[in-house]
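>>> Return a 3D structure for these sequence lines:
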Amino acid sequence: MFQIQSITDIVVPVTIEVPGAKEPSTIRARWRLNSVSKTQEIVQAQRDKENPLTDDQLVEQDLLGLEDVTDADGNPVSFSTELVAQLMDIPYVRRPLVLSWFQAQAGRGEAAAKN
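Okay, the predicted model is just below:
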């Protein structure tokens, strides 16, 4: 039986291919889960030729948290706007992080990714 419930966020694994690393790294991104109609509005806003919604704006409005991020010494790094800005400035992190928003909006959270 399916029970309708309000789910406001979803955690998505983000696989990052670090250049020179033997194996990919994975962080966990917690995204706001939008309705289908809101997601369609956001995608349309990204396509707006005169005033498009940028990837940075998308991440700023919908990214609620990051887990499994450490500094160079292996110490956990807390979620902050500074951390997000730093990650969005790393080319091999930016794309997978932004693409994980689309996975989130499709309901492809951690449980779905494991199957």
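>>> use CA for all of it now, contacts and neighbours both
Fine.
>>> Spit out the contact partners of residue 31.
9, 10, 11, 12, 62, 63, 64, 65, 101, 104 (Cα atoms under 8 Å, 6 or more residues apart in numbering).
>>> Give me the distance between the closest residue to it other than its chain neighbours and residue 92.
Nearest residue to residue 31, sequence neighbours excluded (Cα to Cα, 6 or more residues apart in numbering): residue 63, at 4.7 Å. Between residue 63 and residue 92 the distance, using Cα to Cα, to the nearest Å, works out to 18 Å.
>>> The two: which is more packed in?
Using other Cα atoms under 10 Å as the criterion, residue 63 and residue 92 rank with residue 63 on top: 20 against 14.
>>> Where is the longest helix in the chain?
Taking DSSP state H as the assignment, the helix of the chain that covers the most residues is helix 91-105.
>>> Report the buried residues of that helix.
Buried residues in helix 91-105, counting neighbours by 16 or more other Cα atoms under 10 Å, are found at 93, 94, 96, 97, 98, 100, 101, 103, 104, 105.
>>> One more, so I can put them side by side:
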Amino acid sequence: MSKAVATTATTIKLTSAVTITVDVPYTDPIQGAQTFQATWKLHKWDEYRGIVTAQQAGEKTDEDLMEDLVRLDGLKDSETKEQIAHCDELVDAAMSVTFMRRPLILSWFAAQEGRNQAAAKN
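Predicted coordinates:
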């Protein structure tokens, strides 16, 4: 004798976060240890793995990851010491400074993996 089991389709949603802000620590050769924040768009697992695989295969560059950057915060002009509002020129400038570029790129991975350096979720 077999029993019929009724099942219902349920959609489970574990998080509604679509972006995450992480600290980007770097070392300025003149000013020493510094930190700014990067807010990144989050990807679902399959998308994330696809991007990582494409980057490892040389099909995506660091600049391609910048498409997921929502904003940068906490960077100051080196001459005026005033906070710089997020803009494309700020992203380009950060990507052109060798000691800031790698930490910024690594923060994309940290954000996607929700590492404990995350400053806030939106």
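>>> Assuming the best superposition, what's their TM-score?
With the length set by TM-score structural alignment, normalised by the length of the first structure, the two chains reach a TM-score of 0.85; 105 aligned residues with a Cα RMSD of 1.4 Å.
>>> follow-up on the earlier one: by how much does the longest helix of the first structure deviate from the second structure on average?
With the two structures superposed, helix 91-105 of the first structure lies on average 0.3 Å from its match in the second structure, counting by mean Cα distance after the TM-score superposition for the first structure.
>>> gap between that helix and the chain center?
Here the centre of helix 91-105 of the first structure is set off from its chain's centre by 5 Å, with Cα atoms, centre = their mean, to the nearest Å.
>>> which secondary structure elements does that helix contact?
strand 9-16, strand 25-32, helix 55-62, helix 81-88 (3 or more Cα pairs under 8 Å, 6 or more residues apart in numbering; DSSP states H and E).
>>> Could you tell me where the first one falls in the second structure?
Okay, so that is strand 9-16 of the first structure. Aligned using TM-score structural alignment, strand 9-16 of the first structure spans residues 19-26 in the second structure.
>>> contacts for the matching stretch?
Contacts to stretch 19-26 of the second structure, defined as Cα under 8 Å, 6+ apart, come from residues 33-42, 70, 99-100, 103-104, 107, 110-111, 114, 117-122.
>>> Identify the residues contacting the residue nearest in space to the middle of the second structure.
Centroid-nearest residue in the second structure, with Cα atoms, centre = their mean: residue 108, separated by 3.1 Å. By Cα under 8 Å, 6+ apart, residue 108 of the second structure lies in contact with 40, 65.
>>> Need the counterpart of it in the first structure.
That one, residue 108 of the second structure, aligns with residue 101 by TM-score structural alignment.
>>> With residue 72 of the first structure as the reference, measure out to that match.
According to Cα to Cα, residue 101 of the first structure and residue 72 of the first structure sit 26 Å apart.
>>> what's the answer for residue 104 of the first structure, then?
28 Å.
>>> about what we covered before: mean deviation of the match of strand 9-16 of the first structure from the first structure?
Stretch 19-26 of the second structure sits 0.4 Å off on average (mean Cα distance after the TM-score superposition for the first structure).
>>> Tell me if I am right that residue 20 of the first structure is in a helix.
No: assignment of residue 20 of the first structure by DSSP: H, G, I helix; E, B strand; the rest coil gives coil, placing it outside any helix.
>>> What is the burial count for it?
Neighbour number of residue 20 of the first structure under other Cα under 10 Å is 7.
>>> Would you mind measuring from it to residue 9 of the first structure?
Separation of residue 20 of the first structure from residue 9 of the first structure (Cα to Cα): 33 Å.
>>> same deal with residue 52 of the first structure?
The gap separating residue 52 of the first structure from residue 9 of the first structure is 24 Å, by Cα to Cα.
>>> Pick out whichever of those two has more residues nearby.
Using other Cα under 10 Å, the more surrounded residue of residue 52 of the first structure and residue 9 is residue 9, with 18 against 14.
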